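K.L.:
The following block contains a protein sequence and its predicted model.
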Amino acid sequence: MSTTVTKDIFERRESEARSYCRNFDTVFTKAAGSEMTDADGKTYIDFLAGCSSLNYGHNDPDMKTALVEHIMGDGIAHGLDMYTTEKARFLETFESHILKPRGMDDYKVMMTGPTGTNAVEAAMKLARKVTGRRNIITFSNGFHGMTMGALSLTGNASKRAGAGNSCGGLCGVTHMPYDGAFGAGVDTLSQIEMMLENSSSGIDAPAAFIFEPIQGEGGLNAASIEWMQGIAKLAEKHGAMLIIDDIQSGCGRSGTYFSIEEAGIKPDMITQAKSLSGFGLPFAALLIKKQHDIWKPAEHNGTFRGNTHAFVTGRVTLEKFWADDSFQTQVQEKAVQLTAGLQVIADEIPGAKLKGRGMMQGVDVGSGEMASDICARAFEKGLIIETSGADDEVVKVLVALTVPTETLQKGLDILLEAVREASATNKIAAE
């Protein structure tokens, strides 16, 4: 089938809700590592990585081999939440490689539905069940999912608009300012504390606080250690649960497995998804402190809670990359390279600034129009990259953590070239 014919079926039959394909208008046929190839044989460097679902790149050979062997050996394909060998092996490896080394032996793992929004929904329900309260405090520019509960926590107006005009499920939450929401000189932590202490503020006692340590869709806003610790203290003081949404910023993306490790906080719950399977397979889970695991059997369930194929690849991911600190060290070294490359790019645009941390960084170029132009030019040159932020003003890098340093640099060079062209065009238009 030709590219034209193949694309025609999408236009004819796929819903208008489709999104990424509108910016990357080609038909992809294969991928390996940090590169994707289309039907015309053109290869692109991937700075999107499945929106952080492919932290270990496309088609990791060890994960692929393990999955093929599992399938060819008639391993369980679907097991609801029954006991299986592969679930046991995944949990044992997660316990030994992730939980115990981080002093997190007091957490249990709840298999939720297959995507991040399912984990968030479960966290919201459990927080309300444990505390007997309804109100959940969330933060400006946050993104937590597209189902009704998770969407109520999400700040983006266009995402919320998809739920219609009535309140529906978009209730029972209070939106507070995230760290730095009003600029570096404004302490939002003290503002939040003031509102909570004021009995006439109109804010109901919270069941939970939920935040992303690094806001992915919200524009790569990274909370400071002090702010994260402050929110944890407020939650404890007010008898609320602390939920960390580590769906996009977790699994090593921040430079450590969990993006809160430097802050030293121990949340009541942590949501995990995206790169949890390591292979791009749907897999989400909720980490819960043991004392809060008060679910009755089947009180929160779903047909696809626990993807057996994802257990296979997820276990290999942990064994291959998280058995010691060597991979984490490599990620942190690449983060330094990424920061340096993005600073060169930011220097090309008056007023531009770096955002994020670790391998979750980008450049705020000041406008969505400019950022979109840069990404479109980059795609033409062979780089897949997207925007984020309230107005899509941030050019966002989510390259695989396994990317070779030379490929990372080549992608940054393409991005720099795209920025220079967009800046020149913008300057001419302004004149």
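P.N.:
Yep, that arrived. Residues are numbered from 1 along each chain as shown.

K.L.:
going forward, measure contacts and count neighbours with C-alpha atoms only.
P.N.:
Noted.

K.L.:
For the closest residue to Lys334 other than its chain neighbours, the count of nearby residues, please.
P.N.:
Spatial nearest neighbour of Lys334, chain neighbours left out: Thr405 (7.0 Å); criterion: CA to CA, 6 or more residues apart in numbering. Number of residues near Thr405 (other CA atoms under 10 Å) recorded here: 13.

K.L.:
From Lys320, how far off is Thr405?
P.N.:
Distance of Thr405 to Lys320, given as CA to CA, to the nearest Å: 19 Å.

K.L.:
thought the residue nearest to Lys334 was touching Val336?
P.N.:
No: applying CA atoms under 8 Å as the test, Thr405 and Val336 come out as separate, 11.0 Å apart.

K.L.:
Now for the spatially most central residue of the chain: which residues touch it?
P.N.:
By CA atoms, centre = their mean, the chain has its centre lying nearest to Gln248, at 1.3 Å. By CA atoms under 8 Å, 6 or more residues apart in numbering, the contact set of Gln248 is 51-53, 216, 273-274.

K.L.:
then this one, side by side with the first:
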Amino acid sequence: MTITPPATAVFETLESEVRSYCRSWPAVFDRAQGSRMFDEDGHVYLDFFSGAGALNYGHNNPVLKRALLDYLERDGVTHGLDMSTTAKRAFLESFDEVILKPRSLDYKVMFPGPTGTNAVEAALKLARKAKGRESIVSFTNAFHGMSLGSLAVTGNAFKRAGAGIPLVHGTPMPFDNYFDGKVPDFLWFERLLEDSGSGLNHPAAVIVETVQGEGGINVARPEWLRALADLCERRDMLLIVDDIQMGCGRTGPFFSFEEAGITPDIVTLSKSIGGYGMPMSLTLFKPELDLWEPGEHNGTFRGNNPAFVTATAALDTYWADGQMEKQTLARGEQVEQALRTIAAEHSSEVVEHRGRGLVWGLEFADKARAAKVSARAFELGLLIETSGPESEVVKLLPALTTTPEELDEGLRILTRAVRDTV
């Protein structure tokens, strides 16, 4: 594909240097539909990025778009803070009937600010309030958001440095397989908790991603997650699962922790919970943790009613009959097979392929190779990003609604991009 340099002067002149994705994908995008994006010059790109996981149902999903347009055309409430609205009621009823009750999950639902880091900040604040303790344990290579509380439990040194101040009250522990299976699970963590001389303040909570997306597609084993849940229960610590990128069906089940058979005390959701890519987040917690005073945690945009509308449509359309999980797992097998073939063809260069459902990573021994593969894929018409502490992993996040044919097309492009960057 020949790419004509886009008209980017206004972005380069007025927009902050903090912009990042546009540097990897030098196009000016104009339209999007399903798993395709179109730039203003008419070039077509297959999207295996999905808004960093915010578009599990694809771009401008027609069912969700119709629900949104109908709501707006009848002058439905767009901004309502935390007032009661028909859109919020419909979402809560659907979320309870379609998601919570079938899984026997008795959670209260909190609407913090509309982004993932808002949900995490609320979770951390609530855990500290409930336990009366400050310390939170997180894990190596974790990512939980860019506000100060979330950064304190994030592992990436570059992102942490942006805080400009000490990040306190967070203690990192080794994620699953951090020592390549050479050290028993939670050996260090358990020892610190037992030893009154360790210097570890008794944590209020542990926060974990079942699959670390930004950290390099590191997949926690179900038995590791079960052992972590048991540890938290024995040591009087709350378990927080950050399901912001891996929830809403990304790994197969609606919640990524379902495979492990655990019930976290607190769960954070964002990204695809709104269905249509509009800002929305949830903090879910067990009823006995609902210790908030009215207005103790709030935000101007904590009631995004148009997002309630599209979220409800997504739940009713894709989750009421139980088929989405089966479809995602089947298409995940399709991706895994292709990555296995790539890894075998480039066995001396590919360290590992790993993932679950429709989130996958391809790690390269030459850490700069992943960025080259991503750049070449863009030239060939495929949007993929990199992840990991040194951006050494090519990361695939196709929409859950991507067809098998589109998956094959994108995986062929990825195969060529890997070959072309030898």
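P.N.:
It's in. The structure presented is a predicted model; accordingly, all values stated were derived computationally and were not measured.

K.L.:
Quick check: of the contacts of Gln248 of structure 1, which has the highest neighbour count?
P.N.:
In the contacts of Gln248 of structure 1, the most neighbours by other CA under 10 Å go to Ala273, 31 neighbours.

K.L.:
Quick check: closest non-adjacent residue to the counterpart of it in structure 2.
P.N.:
Alignment note: Ala273 of structure 1 maps to Ser270 in structure 2; criterion TM-score structural alignment. Excluding the flanking residues, the one nearest Ser270 of structure 2 by CA to CA, 6+ apart is Ser281, at 4.1 Å.

K.L.:
Run a quick neighbour tally on that neighbour.
P.N.:
Counted with other CA under 10 Å, Ser281 of structure 2 comes out at 29.

K.L.:
Give me the distance between the equivalent of it over in structure 1 and Val397 of structure 1.
P.N.:
Mapped onto structure 1 by TM-score structural alignment, Ser281 of structure 2 lines up with Ala284. Distance of Ala284 of structure 1 to Val397 of structure 1, computed by CA to CA: 23 Å.

K.L.:
same thing with Leu80 of structure 1?
P.N.:
36 Å.

K.L.:
Between the two, point out the one with more neighbours.
P.N.:
Taking neighbours as other CA under 10 Å, Leu80 of structure 1 and Val397 compare with Val397 leading, 28 against 16.

K.L.:
Thr171 of structure 2: what's it in contact with?
P.N.:
Thr171 of structure 2 touches 135-138, 153, counting by CA under 8 Å, 6+ apart.

K.L.:
if you set the cut-off to 7 Å instead, what comes out?
P.N.:
For Thr171 of structure 2, the contact set (CA atoms under 7 Å, 6 or more residues apart in numbering) comprises 136-138.

K.L.:
May I ask you to confirm that it belongs to a strand?
P.N.:
Yes: the assignment for Thr171 of structure 2 is a strand, going by DSSP: H, G, I helix; E, B strand; the rest coil.

K.L.:
What's the match for it in structure 1?
P.N.:
In structure 1, the residue paired with Thr171 of structure 2 is Thr174, using TM-score structural alignment.

K.L.:
So its match versus Leu220 of structure 1, what's the distance?
P.N.:
22 Å.

K.L.:
For Thr4 of structure 1, state which of the contacts of Gln248 of structure 1 is nearest.
P.N.:
Using CA to CA, Cys51 comes nearest to Thr4 of structure 1 of the contacts of Gln248 of structure 1, at 26.2 Å.

K.L.:
now for the lengthiest helix in structure 1, which elements pack on it?
P.N.:
The longest helix of structure 1 (DSSP state H) is helix 405-430. In terms of contacts (3 or more CA pairs under 7 Å, 6 or more residues apart in numbering; DSSP states H and E), helix 405-430 of structure 1 is packed against helix 368-380.

K.L.:
Try it again at 10 Å.
P.N.:
Applying 3 or more CA pairs under 10 Å, 6 or more residues apart in numbering; DSSP states H and E, we find helix 405-430 of structure 1 packed against strand 43-46, helix 326-346, helix 368-380, strand 383-384, strand 394-397.
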